[in-house]
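A.B. asks: could you work out the structure for the sequence below:
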Amino acid sequence: MCVVALAHRVHPDWPLILIGNRDEFHARPAAPLHKWEDGSGIVAGRDLQAGGTWLGVHHPGGRVVVVTNVRGAMPDPDKESRGALVSDLLRGSGRFSDPSAEDLPRFNAFNLFAVDGNTARLLTNRPVPLIMPLEPGVHALANEPVDAPCPRAERLRRAVEAVVTSGRNPESLLDTLTAEDDPALFLRGDQYGTRCSTLVLRDRQGRYRITERRFHAGGVANGETNIEIDRDKSVR
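C.D. replies: Take a look at the predicted model:
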């Protein structure tokens, strides 16, 4: 996931809005959004190369986590998997389910939003390891260190803020992510580009709606998955 915005406890109907594009090499294998069959309670796509995920929801725990990489450093294959960090945070168990700032340098460069109920945190290891609580508001991340300007993240943050301010239905944000006249958000490369656009919504009754739109090389549509998690935590 390379650009993402989080509206945390500011929309009148949707206390959580998470929207983002995952940019990746098209040849890297991945499974679409689904309920994992390993008993973990994770609903997410899956990176079939490393085994983790870039964005997901946990039920019945209600945790939501998303990660981006950070440009500027060559990945170290001996580092821990960022996707495994997301999976542990979602499950609430595992080596990195409750990481400290001292744990963060064990991963290649990343930015991450983690939401658990009414609390949200930013985790990053660029420019320095940091775990910071987030106040209610609209927050955005992309592939830049958190202390650096990022026009791409700011573009998406403004789009989400406009929806929040107007009280509009946030489902229109998926069209914003894939607009042909806005190449800053949607990458249409043949080798590397946007693989999927994902929208996670939680309403005031605690119900979730998750939509994932997937794309082939060149930005060609490759399917859509919609999942709902009810108050009783059933998934359909």
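A.B. asks: contacts and neighbour counts: CA atoms only from here.
C.D. replies: OK.
A.B. asks: where does residue 56 land in three-state SS?
C.D. replies: strand (DSSP: H, G, I helix; E, B strand; the rest coil).
A.B. asks: can I assume it is in contact with residue 65?
C.D. replies: Yes - counting by CA atoms under 8 Å, residue 56 touches residue 65, with 5.7 Å between them.
A.B. asks: shared neighbours of the two, anything?
C.D. replies: 86, 90 (CA atoms under 8 Å, 6 or more residues apart in numbering).
A.B. asks: ok, the closest residue to residue 205 other than its chain neighbours - how many residues close by?
C.D. replies: The spatially closest residue to residue 205, leaving aside those adjacent along the chain, is residue 231, at 6.9 Å (CA to CA, 6 or more residues apart in numbering). Neighbourhood size, residue 231 [other CA atoms under 10 Å]: 12.
A.B. asks: run a quick check on residue 231 versus residue 207, I expect a contact.
C.D. replies: Yes - the criterion here is CA under 8 Å, and residue 231 meets it with residue 207 at 5.3 Å.
A.B. asks: scan this protein for its longest helix.
C.D. replies: Using DSSP state H to define each element, the chain has its longest helix at helix 151-166.
A.B. asks: show me the contacts for the most centrally placed residue in the chain.
C.D. replies: Against the mean C-alpha coordinate of the chain, by CA atoms, centre = their mean, the closest residue is residue 66 at 3.1 Å. Counting by CA under 8 Å, 6+ apart, residue 66 makes contact with 1, 54, 55, 56, 86, 112, 113, 114.
A.B. asks: most surrounded residue in those residues?
C.D. replies: residue 55 (29 neighbours).
A.B. asks: state the distance from that residue to residue 180.
C.D. replies: Separation of residue 55 from residue 180 (CA to CA, to the nearest Å): 24 Å.
A.B. asks: what's the burial count for residue 162?
C.D. replies: Residues contacting residue 162 under the criterion other CA under 10 Å number 13.
A.B. asks: do residue 200 as well
C.D. replies: 24.
A.B. asks: thought it was touching residue 19?
C.D. replies: Yes - Residue 200 is within contact range of residue 19, at 6.4 Å (criterion: CA under 8 Å).
A.B. asks: surely residue 29 is in contact with residue 45?
C.D. replies: No - the pair residue 29 and residue 45 does not pass the contact test of CA under 8 Å, sitting 10.9 Å apart.
A.B. asks: more neighbours: which of the two?
C.D. replies: residue 45 (21 against 11).
A.B. asks: if I pick the residue lying closest to that one once chain neighbours are set aside, what's in contact with it?
C.D. replies: Closest residue to residue 45 apart from its sequence neighbours, by CA to CA, 6+ apart: residue 33 at 3.9 Å. With contacts defined as CA under 8 Å, 6+ apart, the neighbours of residue 33 are 43, 44, 45, 46, 212, 225.
A.B. asks: secondary structure element holding the first one?
C.D. replies: Taking DSSP states H and E as the definition, residue 43 sits inside strand 42-47.
A.B. asks: from the middle of its chain, how far away would that strand be?
C.D. replies: 11 Å (CA atoms, centre = their mean, to the nearest Å).
A.B. asks: the structure of the following sequence is requested for comparison with the preceding one:
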Amino acid sequence: MCILFIAVKQHPKFPLIIAANRDEFYQRPTLESGYWPDFPHLLGGKDLEAGGTWMGVTKQGYVSALTNIRAPHLNRDNAQSRGQLVLDYLTKPTLRASYVQQLHRTRSVFNGYNLLFGKWHDLAVYNNHEDSLQFLDNGFYGLSNANLNSPWPKINKGVQALKHYCEQMNQVEPEILLELMRNEDKAEDHLLPKTGVPEIWEKQLSSIFINTQGYGTRTSTIFWIDDNSEAFWYERTFNEKAEITGDIKQQFSICGN
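C.D. replies: Below you'll find the model as predicted:
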């Protein structure tokens, strides 16, 4: 998962709205989202190479998603798969204090990541590079491959678009939010971040939706919860030509809320 836009209690009918894109190599085998046979309360896609997931939710209202931190000079070839972090949390949710201690103890086992996690009305983001925890109070948030709300052009663009959407729309219209996540506008050269990859790659990765040779946005997911604790999941998948290959829709009532 490479970019998320989050609205926490910014719409009168929908206290949580998340719009997310997963960017990955096209050759990496992936299973579209669904309920997992081994964990029937868990809804999310599956990375068939390492067994984890990039984003998921549970019928009990727990949410987790992952973005990688782009810092190639710090990456290690023998690091564990970060997708396991999302799976571990959703299958064994625990008190936040003890969970953060666990993340702290294991932070060096993984390459850089941001982990969104928590009950849907009490979310936080842990950054293992900084060993930091930020709580998502009421507001709008953008999370990509640096810190929460880093002022990257695509983060600013997406946050503003989601804010405008919440101000103008009475209902959640997934197609409109999916169009937001399909934005391929690149940042101007002087606004590109400097993360350690070649400038040509900074340019290619500077849009909300990515489509390059061998790598790009493979999934867009819109997840929202209404004021009756009803949860909605809408996932759209893409192939290497950025063509739509499928839509998956799920709805469930959060139990034990």
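A.B. asks: for the strand holding residue 43 of structure 1, which outside residues touch it?
C.D. replies: By CA under 8 Å, 6+ apart, strand 42-47 of structure 1 touches 28-36, 52-59, 83, 87, 90-91.
A.B. asks: average gap between that strand and structure 2?
C.D. replies: Superposing on structure 2 and averaging over aligned pairs (mean CA distance after the TM-score superposition for structure 1), strand 42-47 of structure 1 comes out at 0.4 Å.
A.B. asks: so where in structure 2 does that strand end up aligned?
C.D. replies: The aligned range for strand 42-47 of structure 1 in structure 2 is 42-47, by TM-score structural alignment.
A.B. asks: map residue 239 of structure 2 across to structure 1 for me.
C.D. replies: So, by TM-score structural alignment, residue 239 of structure 2 is matched to residue 216.
A.B. asks: so what's that match up against?
C.D. replies: Residues near residue 216 of structure 1 by CA under 8 Å, 6+ apart: 26, 195, 222.
A.B. asks: quick check, nearest of the contacts of residue 66 of structure 1 to residue 190 of structure 1?
C.D. replies: Nearest to residue 190 of structure 1 among the contacts of residue 66 of structure 1: residue 1, at 17.6 Å, using CA to CA.
A.B. asks: ok, which stretches of the stretch 151-257 of structure 2 are helices?
C.D. replies: Residue ranges of the helices in the stretch 151-257 of structure 2, as given by DSSP state H, counting those that start in this stretch, are 153-168, 174-181, 199-204.
A.B. asks: got the buried residues for the second one?
C.D. replies: Neighbour counts using 16 or more other CA atoms under 10 Å place 174, 177, 178, 180, 181 of helix 174-181 of structure 2 among the buried residues.
A.B. asks: translate residue 155 of structure 1 into the numbering of structure 2.
C.D. replies: So residue 155 of structure 1 corresponds to residue 157, using TM-score structural alignment.
A.B. asks: quick one on the thing from earlier: of the helices of the stretch 151-257 of structure 2, which is nearest residue 103 of structure 2?
C.D. replies: Of all the helices of the stretch 151-257 of structure 2, helix 153-168 sits nearest to residue 103 of structure 2, with 25.4 Å by CA to CA.
A.B. asks: and that closest one, what does it pack against?
C.D. replies: strand 3-8, strand 139-143, helix 174-181 (3 or more CA pairs under 8 Å, 6 or more residues apart in numbering; DSSP states H and E).
A.B. asks: including distance to residue 213 of structure 2, could those go into CSV?
C.D. replies: Below are those laid out as CSV (distance: least, CA to CA, whole Å):
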stretch, distance to residue 213 of structure 2
strand 3-8, 19
strand 139-143, 24
helix 174-181, 19
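A.B. asks: of all these, which one is nearest residue 125 of structure 2?
C.D. replies: The nearest among those, by CA to CA, is strand 139-143 at 9.2 Å.
A.B. asks: so the closest one corresponds to what in structure 1?
C.D. replies: Counting by TM-score structural alignment, strand 139-143 of structure 2 corresponds to residues 137-141.
A.B. asks: tell me where structure 2 has strands.
C.D. replies: 3-8, 16-25, 30-36, 39-47, 55-58, 62-68, 113-119, 122-127, 132-135, 139-143, 211-212, 215-225, 230-238, 244-253 (DSSP state E).
A.B. asks: quick one: neighbours of residue 165 of structure 1, just the number.
C.D. replies: Residue 165 of structure 1: 11 neighbours (other CA under 10 Å).
A.B. asks: what's it aligned with over in structure 2?
C.D. replies: Using TM-score structural alignment, residue 165 of structure 1 sits opposite residue 167 in structure 2.
A.B. asks: what about the residue nearest to that match when sequence neighbours are not counted, distance to residue 231 of structure 2?
C.D. replies: The shortest distance from residue 167 of structure 2 to any non-neighbouring residue, by CA to CA, 6+ apart, is to residue 11 (7.4 Å). Applying CA to CA, the value for residue 11 of structure 2 to residue 231 of structure 2 is 15 Å.
A.B. asks: go ahead and confirm residue 138 of structure 2 touches residue 10.
C.D. replies: Yes - Residue 138 of structure 2 is in contact with residue 10 according to CA under 8 Å; the separation is 7.0 Å.
A.B. asks: which one of the two has more residues nearby?
C.D. replies: It is residue 10, of residue 138 of structure 2 and residue 10, that has more neighbours when counted by other CA under 10 Å, with 18 against 13.
A.B. asks: that one -> structure 1?
C.D. replies: Aligned partner of residue 10 of structure 2 by TM-score structural alignment: residue 10.
A.B. asks: kindly report the same for residue 64 of structure 2.
C.D. replies: Using TM-score structural alignment as the criterion, residue 64 of structure 2 maps onto residue 65 of structure 1.
A.B. asks: what about its match, how many residues nearby?
C.D. replies: Every residue meeting other CA under 10 Å relative to residue 65 of structure 1 is counted, giving 25.
A.B. asks: for it, what are its contacts?
C.D. replies: With CA under 8 Å, 6+ apart, residue 65 of structure 1 has these contacts: 54, 55, 56, 57, 86, 89, 90, 112, 113, 114, 115.
A.B. asks: any idea which of those residues is closest to residue 98 of structure 1?
C.D. replies: Taking the contacts of residue 65 of structure 1 together and measuring to residue 98 of structure 1 by CA to CA, the closest member is residue 89, at 6.8 Å.
A.B. asks: tell me how many other residues crowd the closest residue to the closest one other than its chain neighbours.
C.D. replies: In space, and not counting its chain neighbours, residue 89 of structure 1 is closest to residue 97: 4.4 Å by CA to CA, 6+ apart. Neighbour count for residue 97 of structure 1, taken as other CA under 10 Å: 16.
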